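1. sequence unavailable; structure follows:
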């Protein structure tokens, strides 16, 4: 099969909500990401809610990075500027490679919705142990923007000229 005849390859995705206040019943951004992942044809490999604590975040994500059955990690929350927001500090040190373009593109497309407030978004992405990690803000709108405008295509082997499917472990 040539590259132009690529087929969709479902990936195993873990979703992590970073919040001191959300519960399984109130985790609407996590619910949104799970629905988008499954609607796209991927499988949900794990889901968890973790307090905004650097070491708890690193533990959960490190365990998922080491899990051969997880290829993608999506986080929601903890990317702002409040005192407890620590997702970038917690997770960037785990990356083997940083995907600088993700944060840049996210801010570019989100300016249409939230204007200059997008400068306060510290969303980021990286690769670690052949696992791609996307860290999104905690709002439903931000998660929808990130998934619909960037991540969905990048997790589809048919997207050209490039995508992350070939970078994650098989």
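-> Arrived safely, thanks for sending. Note that the coordinates shown come from a computational prediction; the quantities given were computed from them, not determined experimentally. Numbers count the residues shown, from 1 in each chain.
2. going by C-alpha atoms from here, please, whenever you check contacts or count neighbours.
-> Will do.
3. just the element for residue 135, please.
-> strand 131-136 (DSSP states H and E).
4. which strands or helices does that strand pack on?
-> In terms of contacts (3 or more CA pairs under 8 Å, 6 or more residues apart in numbering; DSSP states H and E), strand 131-136 is packed against strand 72-76, strand 124-128, helix 140-146.
5. show me where the chain has strands.
-> 12-18, 43-50, 72-76, 97-98, 124-128, 131-136 (DSSP state E).
6. any idea which of these gets closest to residue 82?
-> Nearest to residue 82, of all these, is strand 12-18, at 13.2 Å by CA to CA.
7. now render the strands of the chain as CSV, adding distance to residue 58.
-> Converted to CSV, the strands of the chain look like this (distance: least, CA to CA, whole Å):
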stretch, distance to residue 58
strand 12-18, 11
strand 43-50, 10
strand 72-76, 12
strand 97-98, 16
strand 124-128, 12
strand 131-136, 12
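8. still on that earlier bit, among the helices and strands packed on strand 131-136, which is the most enclosed?
-> Comparing the helices and strands packed on strand 131-136 by mean neighbour count (mean count of other CA atoms under 10 Å), strand 72-76 comes out on top with a mean of 26.
9. what angle sits between that one and strand 43-50?
-> Orientation check (axes from the mean of the first three to the mean of the last three CA atoms, to 10 degrees): strand 72-76 against strand 43-50 gives 40 degrees.
10. check the offset of strand 72-76 from the chain's centre.
-> Strand 72-76 sits 3 Å away from the centroid of its parent chain (CA atoms, centre = their mean, to the nearest Å).
11. check it against this one:
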């Protein structure tokens, strides 16, 4: 039986930025970005920014800097580019900006992914941390991975983690 965390931050409405990193997706074909937004809204959070950018390190880093300066965003959720293919540069671009990392996020995400897809989970470089007093999550681009991360890890802990950053 899974232990549930204490509900010390329930009821908080947070504003999140959603960024899809893809060379091919459009707002109409971005199922993962749409899913993140739908799940946030269903959990009584708001989406304060939504972008699709190319998987280019400079573009990813510029987006982090721009959104990091936004005073109305509490968290940023990136999806796409976390694998090991040559065009998968999201992890490399984001990781160096993180002032604090949450190693448990990537560890738990890969564990939960392993339960669903087996040993292929080792190829995921999903990561989370803090930049400019904002929580950042970087997820794979697959809708199944996004749903898993959002439902099992991000949404249950989002308000608590943001409240810890804001102390």
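-> Now that the structure is in, tell me what you want to look at. Not measured: the values here are computed from a predicted model.
12. before we move on, the earlier item: what would the helices and strands packed on strand 131-136 of the first structure look like in a markdown table with distance to residue 22 of the first structure?
-> Shown next, in a markdown table, are these (distance: least, CA to CA, whole Å):
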| stretch | distance to residue 22 of the first structure |
| --- | --- |
| strand 72-76 | 11 |
| strand 124-128 | 21 |
| helix 140-146 | 13 |
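13. run through the residues that contact the aligned residue in the first structure for residue 133 of the second structure.
-> Mapped onto the first structure by TM-score structural alignment, residue 133 of the second structure lines up with residue 130. For residue 130 of the first structure, the contact set (CA atoms under 8 Å, 6 or more residues apart in numbering) comprises 71, 167-169.
14. of these, buried ones?
-> Buried subset of the contacts of residue 130 of the first structure (neighbour count, 16 or more other CA atoms under 10 Å): 71, 168.
15. widest-spaced pair of the contacts of residue 130 of the first structure?
-> So, the contacts of residue 130 of the first structure by CA to CA: farthest apart are 71 and 167, at 9.3 Å.
16. which neighbours do these two share?
-> 130-132.
17. coming back round to it: which one, of the helices and strands packed on strand 131-136 of the first structure, ends up nearest to residue 117 of the first structure?
-> helix 140-146 (12.0 Å).
18. list of residues touching the closest one?
-> Taking CA under 8 Å, 6+ apart as the rule, helix 140-146 of the first structure contacts 28-29, 32-33, 76, 106, 109-110, 136-137.
19. do stretch 52-59 of the second structure as well
-> 19-23, 25-27, 60, 81, 87-90, 92-93.
20. filter these down to just the buried residues.
-> Buried among the contacts of stretch 52-59 of the second structure by 16+ other CA under 10 Å: 19-22, 25, 60, 81, 88-90, 93.
21. now distance to residue 152 of the second structure too, for these, in JSON lines please.
-> JSON lines is the format used below for these (distance: CA to CA, whole Å):
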{"residue": "19", "distance to residue 152 of the second structure": "20"}
{"residue": "20", "distance to residue 152 of the second structure": "20"}
{"residue": "21", "distance to residue 152 of the second structure": "22"}
{"residue": "22", "distance to residue 152 of the second structure": "24"}
{"residue": "25", "distance to residue 152 of the second structure": "25"}
{"residue": "60", "distance to residue 152 of the second structure": "26"}
{"residue": "81", "distance to residue 152 of the second structure": "21"}
{"residue": "88", "distance to residue 152 of the second structure": "24"}
{"residue": "89", "distance to residue 152 of the second structure": "25"}
{"residue": "90", "distance to residue 152 of the second structure": "22"}
{"residue": "93", "distance to residue 152 of the second structure": "25"}
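22. identify the farthest-apart pair in the residues you listed.
-> Maximum distance among these (CA to CA): 19.5 Å, for 25 and 93.
23. coming back round to it: got a winner among the contacts of helix 140-146 of the first structure for most neighbours?
-> Among these, residue 136 has the most neighbours (other CA atoms under 10 Å), with 31 neighbours.
24. including distance to residue 96 of the first structure, could the contacts of residue 130 of the first structure go into JSON lines?
-> Formatted as JSON lines, those follow (distance: CA to CA, whole Å):
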{"residue": "71", "distance to residue 96 of the first structure": "15"}
{"residue": "167", "distance to residue 96 of the first structure": "12"}
{"residue": "168", "distance to residue 96 of the first structure": "13"}
{"residue": "169", "distance to residue 96 of the first structure": "14"}
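25. looking at the contacts of residue 130 of the first structure, which one is closest to residue 147 of the first structure?
-> residue 71 (16.1 Å).
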